[in-house]
Every structure is written in C-alpha cells, then in structure tokens.
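**Q** here are the coordinates; sequence isn't available:
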C-alpha cells in the first residue's frame, strides 16, 4: 500500500479514537487515562509482534532511539494532548495538534533534507490551510456542547496543544532513518509504548498529581481499550510503516487531516451539522489531498 494511503488511514484511526478518548480522559484525568491507554496498547502490540514474529527484527542498538522517541512522542506528547483536550475539547485541541504538519515540514527539511515542490507543495498548503479553516470556523455560533467549553486558562490549553504537536513531529521524524533499516513497525511501536508506560509508572510512584481523579469504571476501561487499539496499536503502526515507505514531511502533512475527519463524527455526537466554514475547510483539504496523490 502507498505511504500516502497509510498516512490517511492513520489519520482516520486518530479521528475515530478521539471520540472514545474524550469521556474517560476528562473523568480520569490526562495522566491516568494515558497510563491505562498505554497499558492496553502495549499488551496488544506485543501480542501482535509475538504472533507475527516481528520481534525478531529488533536490535539492541535500536532500543535507545526507540526509547527517546517513545518518551517524547507518547509519554510527553500524548499526555499533553489529552490535557489539552480536557481543557479545550476535541475540536480546538485538534487544530492545535494539526500544527504538527507544519513542524514536521520544517524539521524534515532541516534534519533529512526533504523539500516539497510542485503539486505536492501546493497540495500540502491547501490541505493544512483547509484543516485550520475547518476547525477554526467549524463551530456554530449557537453551539453549547460541553466539549466546546474552556476549562481552566485558555493559554495553558494552547501551550499544551502546541507541545503535543511538536513532540509528535520530533518523535516521528527521528525514527525515519531507523524505519529504513527494515525494523518491524509493530515491534517498534511495542517498544516505544512499553518504555513510555514505564516512565508513566515511575511518575505515578513519585508524584501524587499523576494519580487518577476518579475510580476506573468498566465503561471507562472499555472506551480506553478501544482508543488504545484504534489509535495506538493500529494508527501509530500505520504511521511508522508510512514513514518507512514515504517522504517524512509528506506523510506528516497527510496525517494532519485528522481534525477534518473528526467533523462528521462530532456531527453525530452533537446531532447538528458543522458550520459552513467547516465545509469549506474540508473541501480545501480534500483538494489538497488530491493534488498530493495525483
């Protein structure tokens, strides 16, 4: 499968998982939710790596890079993202996280020497612009859903969202050379997830603020498991595979369509259609994707 298609599938996984994630993340808190999510994802990934034999591709020399990537992208990045979501909701946290496409484009040029030209560059600009437009103008003036409320200081939520986007870019791009060696994407994801979970466990022991805000209910556990399976076990593996096969900056741009894909899902949750700006933004994002894939 083409790397562009893999990146789009990963974006779809992240969009679907955001609806599973929002309720338990708000109830348990960002730290506790991330910890349970990583536990479920680690178990799933190691089971897949063991059954497929992908664990044999792991090399001791790769563990250090996978550990750093896991700490930056999952331990810090994911926790910051859900802390942002708890404050600003899925829609506004989505527009901040979509900035990872811009960060990735710049970092891919600085670190890897990748440059977008021609139709790919035009398509990338249209896609990123469409994503921003869809989310910034995607709220109706009379919308009162609790996911649209701001909890705490707005500036803190914005900083957390941008931190999550930057961590996602750095953690993914630093694995590009490693993925080119032929390491199994599932096994690599399993190692990253396990090491990030270990860091969360250490934080839980040392800091009381990392404890759960409420007891874990069966419904919370089920939604967290679905989020882990769709976003982390499947979505992250797809993005690593795409990174192995394609251009890192382009993969990051395509994976940033997640907020546009969230819009129809939020329509189902709100029971009200998105604002006109959301439709225009989605149309630009689709056009940009078509230019990239042409």
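**A** Here it is on my side, so go on. What you see is a predicted model, and the numbers here were worked out from it, not measured in a lab. Residues are numbered from 1 along each chain as shown.
**Q** Could you use CA atoms for every contact and neighbour count after this?
**A** OK.
**Q** show me where the stretch 101-250 of the chain has helices.
**A** All helices of the stretch 101-250 of the chain, identified by DSSP state H, counting those that start in this stretch, fall at 118-136, 154-173, 176-179, 185-206, 218-227, 236-245, 248-255.
**Q** Report all helices and strands that the second one contacts.
**A** In terms of contacts (3 or more Cα pairs under 8 Å, 6 or more residues apart in numbering; DSSP states H and E), helix 154-173 is packed against helix 60-70, helix 79-97, helix 100-107.
**Q** Also compute the angle for it relative to helix 248-255, please.
**A** If you take axes from the mean of the first three to the mean of the last three Cα atoms, to 10 degrees, helix 154-173 sits at 130 degrees to helix 248-255.
**Q** so what's residue 184 closest to, chain neighbours aside?
**A** Closest residue to residue 184 apart from its sequence neighbours, by Cα to Cα, 6 or more residues apart in numbering: residue 54 at 5.4 Å.
**Q** here's the one I want to compare it with:
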C-alpha cells in the first residue's frame, strides 16, 4: 500500500496524543510507577491475543531479540516512567512538547553509535527544536502555579524520558535493519521485557501493592489507564514500528513528532485550557526543527 508508513506515523501521533492525556490524568490518581506497570500488563495481554489469534511467528535472530529486549527496557521502563513523572509535575502538553526532542536525540545517538551522517543541517534542526521547546517551557515556568522546584524536576524528567525513547527507537531500528520483523511481535517482546524488569522492582519498592483495590475504588483511573494502554503501548507503539519498517526514519519521526501540535486543539476545546500564541508558535517551531533534522 502506497504511503502506508506515512499513514501509520500520523495515526501514531493521534494515538500518542490521546494516550498522553489519558495517562496524565491517571498518573495524578494512581502515581507514575503503578500506572506504568499496569498499562504494560494491559498492553501485553492485548498484544499476546493479537499475536496468538493472527498466528504471527517470531522469526528473529539472537541479535534482533537482544536489541528489542534492551529497547523495551530503555524506552518503556526508563523512558516512560520518567514521562509519567513529568506528567504529574508539568502536565501532558508540556511533557509531550519536550518529547519532541526525542527525534533529535535519536539522530545524535545514531551519529555517535552507528556512524550515520548528521551534517550541519542536522545540528541546525536540533537547535530549532530546542528553541521551540524553550519558548514554551520558559513562558510556562513564569506563569505556572506549580512550585519552581517541582516544575524544574518535571522538565528534567521529561528530557530523561525523551532520551529513553530515543535510545529505545535506535535499538528497535537496529533490530529492523537486520531483517523483517512483525510490528506486533516486536512490540510484545519490548513490553514483556519491560514488565520482567519493572514489575519485581516496583513490588520490592512497595510501589505496586494493593493495586487492584486501588483501581476498584477509582473506576475513572481504571478506565483512563485502559484507554491509554490501548492507544499508547498497544496501538501507538505497534503503528510506530510498522511506520519505520515501511518508510524512512526521518519521515516517520517527523510525522510522529506532530503530537505537540495535535494536542493544542484537544487541550483547548476538550480540557478548556487556555493556549497562548507563544505555546502555538513554540510547538510549531519544535516540530519544524524535527522536519529540518530529518528531511534535509
């Protein structure tokens, strides 16, 4: 199908916009670690059912499996845990705007680790993206009702999340470069790997006790978690992996990076938040920087 990769990338951006808002609300109710573990468990069940019913087989080399496992740990355990912590402090819109730095970080990692050519336009694209992020972050810091220390931590968490997603994407791309991998199978491997790591850690740390009772008391948190899990780690991540397998990483990453722009009308019309012109310009500039970086 023509433009399948591009269509999947745009659908990914739509899914991530919806999941970001759902997870942001859920994180405030149940906490970032509980949310991350639960949504991974939900997504794993959904993906396992799809893989089983469709009869997808994991024809993977040892190195492909290794890269997908590490990708899941870096992107879904480290990256997403810090993203949900960022949501608690600065909200979904700012958190996802900072996540637009992930493609730039991916390109830099590919340049440093894989020897991919970046060039002067690549560095210009990174600078433009960071400038767009700074426009919004500095404005919101001045007007935010959140304590300055908490806001700064939220921004730091979001940048750590972006780095985690970047590392996870590069590792997943390395697996796809070796040979064809089914998107649902790859996503299931990443998620199961993440669960194997994060679940025992969360239990030992006392961060995942009495979760069932908590969710039964708060049905809204349960519905938000399920909605976010379906749109994000189940549908969104799968579409993103399908996208990078059918089109270039540059085009895919650029289209997926439109999340900050897609979220603006949602937060304005659905959540009734005021969106300043500076926020709009900053989001557009950040995405434009991603376009310069990858479409040069």
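**A** That came through fine. Owing to the predicted nature of the structure, the values given are computational and were not obtained by experimental measurement.
**Q** TM-score of the superposed pair?
**A** Superposed pair, TM-score by TM-score structural alignment, normalised by the length of the first structure: 0.83. Supporting alignment: 289 aligned residues with a Cα RMSD of 3.3 Å.
**Q** related to what we said a few turns ago, tell me the most buried of the helices of the stretch 101-250 of the first structure?
**A** Ranked by average neighbour count under the criterion mean count of other Cα atoms under 10 Å, these are headed by helix 248-255 at a mean of 27.
**Q** corresponding residue for the residue nearest to residue 184 of the first structure in the second structure?
**A** Residue pairing (TM-score structural alignment): residue 54 of the first structure is matched to residue 56 of the second structure.
**Q** what about that match, is that helix, strand or coil?
**A** Assigned by DSSP: H, G, I helix; E, B strand; the rest coil, the conformation of residue 56 of the second structure is coil.
**Q** Any idea how many residues pack against it?
**A** Per other Cα atoms under 10 Å, the neighbour tally for residue 56 of the second structure reads 14.
**Q** How about residue 218 of the second structure?
**A** By the measure other Cα under 10 Å, the count of residues near residue 218 of the second structure is 14.
**Q** re earlier: mind giving me JSON lines with the helices and strands packed on helix 154-173 of the first structure and columns for distance to residue 249 of the first structure and mean neighbour count?
**A** Converted to JSON lines, these look like this (distance: least, Cα to Cα, whole Å; neighbours: other Cα atoms under 10 Å):
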{"stretch": "helix 60-70", "distance to residue 249 of the first structure": "17", "mean neighbour count": "17"}
{"stretch": "helix 79-97", "distance to residue 249 of the first structure": "15", "mean neighbour count": "26"}
{"stretch": "helix 100-107", "distance to residue 249 of the first structure": "5", "mean neighbour count": "22"}
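**Q** how about CSV for these, with distance to residue 167 of the first structure added?
**A** Putting those into CSV (distance: least, Cα to Cα, whole Å) gives the following:
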stretch, distance to residue 167 of the first structure
helix 60-70, 9
helix 79-97, 9
helix 100-107, 8
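**Q** The residue nearest the centre of the second structure and residue 207 of the second structure, how far apart?
**A** The second structure has residue 165 as the residue nearest its centroid, 6.1 Å off, counting by Cα atoms, centre = their mean. Distance from residue 165 of the second structure to residue 207 of the second structure, counting by Cα to Cα, to the nearest Å: 23 Å.
**Q** go on, residue 267 of the second structure?
**A** 30 Å.
**Q** do the same with residue 295 of the second structure
**A** Separation of residue 295 of the second structure from residue 207 of the second structure (Cα to Cα): 43 Å.
**Q** and if you look at residue 126 of the second structure?
**A** 36 Å.
**Q** try residue 119 of the second structure
**A** Using Cα to Cα, one gets 44 Å for the distance from residue 119 of the second structure to residue 207 of the second structure.
**Q** What of residue 222 of the second structure?
**A** In terms of Cα to Cα, residue 222 of the second structure sits 17 Å off from residue 207 of the second structure.
**Q** Provide the aligned range in the second structure for stretch 7-24 of the first structure.
**A** Stretch 7-24 of the first structure maps onto residues 9-26 of the second structure, going by TM-score structural alignment.
**Q** That's all I had, so thanks and see you.
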